[in-house]
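In: Got a predicted model here, sequence first, then my questions.
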Amino acid sequence: MRLLIFILTSLLFFSCKNENSKYVDAQDIEKEVFVSTHLIPDTHFLGDEVCASCHKEQFKDWKGSHHDKAMDIAIDATVLGNFNNIMFKSQDITSRFFKKNGSFYVNTEGRDGEYYDYKIEYTFGVEPLQQYIVKFPDGHYQCLRTAWDTEKNKWFDLYPDFKVLHSEWLHWSRGGLNWNTMCADCHSTNVRKAYNLDKHSYNTKYALINVSCEACHGPGKSHIERVNTLGENYTFGGDIKMTFTTTPKALVDQCARCHVRREQFSEFYNFEGTFLDHYFPQLITKGIYYPDGQILDEVYVYGSFLQSKMYQNNVTCTNCHNAHSLKLKFQGNKLCAQCHDTKVYDAPSHHFHKVSTEASQCINCHMTGKFYMGNDYRRDHSFRIPRPDLSLKYGTPNACTQCHTDKDDEWAWENYKKTHGTPKQKHFSELLAPGITGDSHGFQKLLELSKDTIYPEIARASAVRAMSNYMDENAVNNMLAFLNDDSPIVRGATIDALNTVNSTDYARYVMPLLKDEKRTVRVKAFMAIAGLNEMQIPKAYKDVYKKVNKEFETHLEVTSDFTGGLAKKALYFVKKGDDLNAIKWYEKALEIDNMDNMIRTNLASLYYKNNDFTKAEAAFKTIITQEPEFAQTYYSYGLLLAEQNRVEEAIKQMNLAIKYMPQNIRFYYNLSLLYDKVNKLKQAEQVATKGLKLDANNESLLYVLAYIYQKQGDVGKAKNSAMKLVQLYPNNKQYQRFYKQLSTQ
């Protein structure tokens, strides 16, 4: 059975590439690491009232804003929900909201499935919903699943159609709604998570409870000292962040850390370096975004805004939003008219709708959105032109049919062509969507997108990452050039893609990125060469290797309360050849989320590799119970059974794999071989033929079909299949010999 985890093992010799400005020497990295791990004392954050003494207008705008109300102590003045002994029932769980001794409480289901009274410690947010936070004895602060709708003035379930058991990670009392790790970093100022892995407990601290002035502008201590010392001679000297001198893209970078779905790399944020020294953004991938880059799951704003022409042309957050109140600077199309000619764009000749109607609003065609958390409508910030033609090809949404719900995409596309013609410029999504959806010609389109720097860097990075769907020697050789790309997001994505290759041939290309200027790229590079031991590291990299190792350990530690973080630690040990430690950390990850079956699949593979067949089979059966339509599990389980010579059972599992994923060619190949193994040649032939209907030139299926025809004595059909192989692969001597052998029969 093939191990489902890809392992990068040792490489003895390396070739170095030319150094350039993207790489720094070991001394610089030592300095950077020291700065990046420096904790800012809470005493350096002076509080909003100190700021208000000089910045009255800004403070007035900020007061009462979403940042101000990001989190607060639960008292009469801050709690908006009805706690007058109100009962609320959803998914068979009845919660009662009440007051006792001047405090706010909820009686609801706890971690063990029993009901308890929980005191509300904090409010979370202000509109369109307010959540409430409960404290557990182990330092876990948990956000209730039931929230208060501040517009309709009623309690509601954040996920009304999704039943969650008390034992699952998504239960309100567990990881999915844990404040310490899912919320705190962006809702308070100077947060230190302080997670204890052994005890699965937190000692989280912050300087200020909400998103204060200093959450964005940095600690005020040195700023106040300079103001007091210099008086009227004061000028900006780096003592505060996000000023009028901050460039547009730098401002987006600084706002991004709290307006993005991302992975964390530093222990805490300390205003040093850039976004990519602390976090790496979620790229455009299946299930998170639509294949064309539109928002699907909860990704916030940064990932979509980076796709936009606005960002490419130095439009920044504060061009549309008041930096302190967070409100839009103008209402209606006047906001867009700051840059766009109203005579051209705010006219029926452009939008083909009645003037001053909802349909004529720019944002309703170019900033569609989705509801998250039940009632929170968030707009897509990629500012795209509606593309019904892509909807027809890839099932992506478009503004036309989202509004005209009684019409279909065919109608939308025909009307689009009548009013606007066909799109005159190629959008990156035309190249990205085929690769993400697995189109047979997707790789070449991904390569075109990745190479062309006219497209947004997040789109190019997503294209490189999606190339891992087409991994072969040609694909990998094309990808290597992107390790030297000017964009650090592209470099990081390339490492992630190469990290899925079970080969040691590429480590020498990754090695120089240990000296990359961005910490996230360095850490990814370290993970990619984790199969090497220190003796195999060239002398020129030994010092930097040790320093990046510390950054990597910090990354593992700060993500150790996520299943993904523990899974990465397990994969690190797999690369090291330490399967027992890998098994330990995969098992630890499942203690946090027993429903994470990607992790369980990897664990089952390790069990099997280490001859623990009983645990491997039990793991596969658990996955099938929890996700009965997940085809890959039946395939993997079938391979396990086959190697134990339980062929009839393996055939049953492989048939189920095809049932739930009929387009996967590999399933047909393996099932055909299994039928052959028990001498059911006619079934083997039928399965191989069926697979070839999906891919007429599939090398593996052509070969197995020729072999089966030969075994059945049908030499003519066997020769036809073998001849096709020779024609498709004229340099393959094995196929030539096979054809000659058949020709003599």
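Out: Perfect, thanks for sending it.

In: can we go C-alpha only for contacts and neighbour counts from here?
Out: Fine.

In: Spell out, range by range, the strands that occur in the stretch 151-300 of the chain.
Out: Assigned by DSSP state E, counting those that start in this stretch, the stretch 151-300 of the chain shows strands spanning 154-157, 195-196, 201-202, 262-264, 279-281.

In: Residue 581 is nearest to which of those strands?
Out: Shortest separation from residue 581 across the strands of the stretch 151-300 of the chain is recorded for strand 195-196, at 19.0 Å, computed as CA to CA.

In: which helices and strands sit right next to the closest one?
Out: Applying 3 or more CA pairs under 8 Å, 6 or more residues apart in numbering; DSSP states H and E, one finds that strand 195-196 contacts strand 201-202.

In: Just list what the strand it packs on packs against, helices and strands only.
Out: For strand 201-202, the contact count by 3+ CA pairs under 8 Å, 6+ apart identifies strand 195-196 as packing neighbours.

In: Mind putting the strands of the stretch 151-300 of the chain into a markdown table with distance to residue 471?
Out: A markdown table is the format used below for the strands of the stretch 151-300 of the chain (distance: least, CA to CA, whole Å):
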| stretch | distance to residue 471 |
| --- | --- |
| strand 154-157 | 43 |
| strand 195-196 | 38 |
| strand 201-202 | 41 |
| strand 262-264 | 25 |
| strand 279-281 | 23 |
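
In: got those as TSV, with distance to residue 58 and mean neighbour count columns?
Out: Compiled in TSV, the strands of the stretch 151-300 of the chain are given as follows (distance: least, CA to CA, whole Å; neighbours: other CA atoms under 10 Å):
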stretch	distance to residue 58	mean neighbour count
strand 154-157	33	18
strand 195-196	35	18
strand 201-202	35	18
strand 262-264	29	19
strand 279-281	29	21
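
In: Alongside the first one, take a look at this:
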Amino acid sequence: MGKRTAMAFVGAALWLAGAWGALAGDEVCRTCHQAEHAAWSLSDHARAMAAASEASVLGDFSGVTVSHHGASATFRRSGDGFEVSISEGGDAETYPVAYTFGHAPLQQYLVETERGKYQVLPFAWDSRPAADGGQHWFPNYPAENVVPGDRLHWKAPLQNWNGMCADCHSTGLTRRYDPSADRFATHYDSVNVSCSSCHAGAARHAEARLKGGAEDGWKDDLMAYLRQDGGFVRAEGEATAHWSGKAPRLRPEIEVCASCHSLRAPLTDGIDPGEKFLDQFLPSLLDDPLYFPDGQIREEVYVWGSFLQSRMYGAGVSCLDCHDSHSMKLKVQGNGLCTQCHASDIFDTPDHHHHTPTAKGSQCVDCHMPARTYMVVDPRRDHSFKVPRPDMAARTGSPDPCTTCHLDRKPAWAAEVIARWFPERTPRDSYAVTIHQARQGDPAAREGLARLIGDDNQPEIVRATALSLVPQVADPALVRLAIGALSGDKPLMRIGAVRGLAMLPVADRQPYVAPLLDDPLRAIRVEAARSLLDAPEIDLTRRALTELMAADEGSSWRGEGRVNLARHYLVRHDYDVMEAEYRQALTIDPGFAPARINLAEFMRQTGRQGESHALLVAAAGGPGPVDPEIRHALGLSFVRQGNLATALGHLKAATDAAPRNARYAYVYLVALNSSGATVLGQLKEAIAAHPYDENLLRFGLSAAMKAGDKAYARDMTDRLRVINPAGSQRP
């Protein structure tokens, strides 16, 4: 695939479960729930992870060797077990295979590289049938040469299962990471995703029943949901079903499923299905580059953020309306799944889909749930159930399912065809244009963002995303909307509003954000605490601040967590510990550029210019590609040394490697101008690529005036007035 974010990262470190873990396991539940257990035993959950054995290992371990960019692996049997020998240009290292991870359409394998730390191998087994292209080993990143020190290297933290994915592939898992020793003591109750992963209190229930209790008072929200008095009904002649029933539609399973089927940052160690999702995780919104501007999935985001956008979610549809609660398989195959609620004589006909029945394009999912492939061979379907909008593709860069299938056609063709098929339909306004404009910093997005934020008919996650984009195109009116959303009753919007106020100086936003330090939900308390960590006279002992630090400590097995911890010590003026955290980040995650850049800047500000420069030079001399952040920082360091010629090389390399970064372009052109070169031509190209960047526009105005280009100077002046008409963004 070639994208550095396209592969899921896996690995694990596990200790044996105790007696209560066994009690919560599936075997105890099977005693009374045999049908449910039989369905579960065939599910992906049951095969999420297993000890490596004849029964669980699917790959070819007959001594086969596979290679990729100088790295090779030999897979062989070792007695009753399995092992792999890996060479990366030197002597081979041999590891016993400890666990299998997943089973279809691929299977990965975990090995212990240090005590208690398990990593995923750099090659995976394609478990699809040979007729479908499977039954072979393949590199996790086929388009890239991943060398030691790269963040995607198989021994790096991002390939560590303890931190990245452990809690979602085993039951009752706690990472138990010790930041001081950089060691995991991870524990699970069941090796796979078992009953207690979804059913809160299952262990207590089982214990009471095993002791002969007729009724243990167990209350499980999922069971309450399944037994509720109500359902979807569709009257004769009605196109789409609606909810009808006495009991409210609680949909607790969406939060339970979201614990794993969402892109989120953990706030606690382990998952409790009885606790609220936002008390355990801080989810991503519809951020770039995770989602396309229209909300379609782009990177691997695990369903929840996609589904929350859908009209089905708004109507009360939940995961278990389509998926069996134990096998997780679709309840009905093909279009029959959709026609449970949508009339087949209206929607499952050529008059609607305009394709030959049974051919590609006639299935509902072809148009309304387009798939993207992750992990090389694993297609995942978009769950936002959007109506195809090829008219939006050219305007926003979002894909459309028509031209994804008809590769020889353009979106304009597809838009014309759909307009001809459905002449009576007027396409509703799409928020894709507003989101796209805001991401570009286009002031034209202001009105659209205001509409999205205030529109109760739009999905909450879309409105929250609009709030988070306020800094991109901010004006006082949008800032006031963000302030108003802080006290609203929609939690995702409160998260988006905190992010939207990040543009204000911390002292200015503190009075508005501070009340959220006592929000009922941990995710919002933590978001507010991070926003105010360096606020004047902030009480670092408040619950929200201690929760934030605990979350950062829990993620400090990777560079991001260590850098976040360093910020805690910065505001405490404990500079020795802060520097130690930066250095530890470089030890455990050497490819994480912000840790090196922050440490170099701290050194520079404390009079250690030589150490600072050497730290950046060392990063630029590695065997793999150099992060553009490092190139940019090193260029600035050479500027400070007066070595402009060398600086220009690094600054240009950063600009070329990250063409979407307007600041890199601005700094490079300023440096180039300082060398005496004429830059107006290149500046015009940069402004064309970044038409709303205020720094570039001001530089363009200055350069145009110096060159006597009055027309371009007027153009720059007009653009600047539009971008910042008031000269201030405070409310």
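Out: Structure received. Owing to the predicted nature of the structure, the values given are computational and were not obtained by experimental measurement.

In: Can you give the contact residues for stretch 439-448 of the second structure?
Out: Under the contact criterion CA atoms under 8 Å, 6 or more residues apart in numbering, stretch 439-448 of the second structure has outside partners 288, 431, 434-435, 437-438, 469, 472-475, 478, 690-693, 722-723.

In: Pull out the buried residues from these.
Out: For the contacts of stretch 439-448 of the second structure, a burial check counting by 16 or more other CA atoms under 10 Å picks out 431, 434-435, 437-438, 469, 472-475, 478, 690-693, 723.

In: ok, back up a step: of all the strands of the stretch 151-300 of the first structure, which lies closest to residue 412 of the first structure?
Out: Checking the strands of the stretch 151-300 of the first structure against residue 412 of the first structure by CA to CA gives strand 279-281 as the closest, at 33.1 Å.

In: Now that closest one on the second structure. Mean distance?
Out: When the second structure is overlaid, strand 279-281 of the first structure sits 1.1 Å from its aligned residues on average, using mean CA distance after the TM-score superposition for the first structure.

In: equivalent range in the second structure for that strand?
Out: Under TM-score structural alignment, the counterpart of strand 279-281 of the first structure in the second structure spans residues 281-283.

In: Residue 99 of the second structure against residue 107, yeah?
Out: No - assessed by CA atoms under 8 Å, residue 99 of the second structure is found out of contact with residue 107, at 10.4 Å.

In: Which one of these two is surrounded by more residues?
Out: Using other CA atoms under 10 Å as the criterion, residue 99 of the second structure and residue 107 rank with residue 99 on top: 26 against 22.

In: Which residue in the first structure aligns with that one?
Out: Applying TM-score structural alignment, one finds that residue 99 of the second structure aligns to residue 122 in the first structure.

In: Please apply the same query to residue 322 of the second structure.
Out: When the structures are aligned by TM-score structural alignment, the residue of the first structure matched to residue 322 of the second structure is residue 320.

In: count of neighbours near that match?
Out: Residue 320 of the first structure: 16 neighbours (other CA under 10 Å).

In: So it versus residue 247 of the first structure, what's the distance?
Out: Distance of residue 320 of the first structure to residue 247 of the first structure, given as CA to CA, to the nearest Å: 15 Å.

In: got it, and residue 59 of the first structure?
Out: 23 Å.

In: Which one of these two is surrounded by more residues?
Out: The residue with the greater number of neighbours, taking residue 59 of the first structure and residue 247 and applying other CA under 10 Å, is residue 59; the counts read 20 against 13.

In: In which helix or strand does the more buried one reside?
Out: Element membership for residue 59 of the first structure (DSSP states H and E) is helix 56-62.

In: buried stuff in that helix?
Out: Within helix 56-62 of the first structure, the residues that qualify as buried by neighbour count (16+ other CA under 10 Å) are 58-59, 61-62.

In: Check stretch 525-535 of the first structure too.
Out: Buried residues in stretch 525-535 of the first structure, defined by neighbour count with 16+ other CA under 10 Å: 525-532.

In: So which of those residues are in helices?
Out: Using DSSP state H, the members of those that fall in helices are 525-528.

In: So which residue is smack in the middle of the first structure?
Out: Averaging the C-alpha coordinates of the first structure gives a centre point, and the residue nearest to it by CA atoms, centre = their mean is residue 282 (3.8 Å).

In: that older thread, may I have the residues that are in contact with the match of residue 99 of the second structure?
Out: With CA under 8 Å, 6+ apart, residue 122 of the first structure has these contacts: 71-74, 132-134.

In: switch the cut-off to 6 Å
Out: Shown in contact with residue 122 of the first structure (CA atoms under 6 Å, 6 or more residues apart in numbering): 72-74, 132-133.

In: Need those in TSV (columns: distance to residue 369 of the first structure, secondary structure and neighbour count).
Out: Shown next, in TSV, are the contacts of residue 122 of the first structure (distance: CA to CA, whole Å; DSSP: H, G, I helix; E, B strand; the rest coil; neighbours: other CA atoms under 10 Å):
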residue	distance to residue 369 of the first structure	secondary structure	neighbour count
72	28	strand	22
73	32	strand	16
74	31	coil	19
132	26	strand	28
133	28	strand	25
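
In: Give me the buried stretch members for the longest strand anywhere in the first structure, please.
Out: Once the first structure is assigned using DSSP state E, the strand that runs over the most residues is strand 115-124. Residues of strand 115-124 of the first structure classed as buried by neighbour count (16+ other CA under 10 Å): 118-124.
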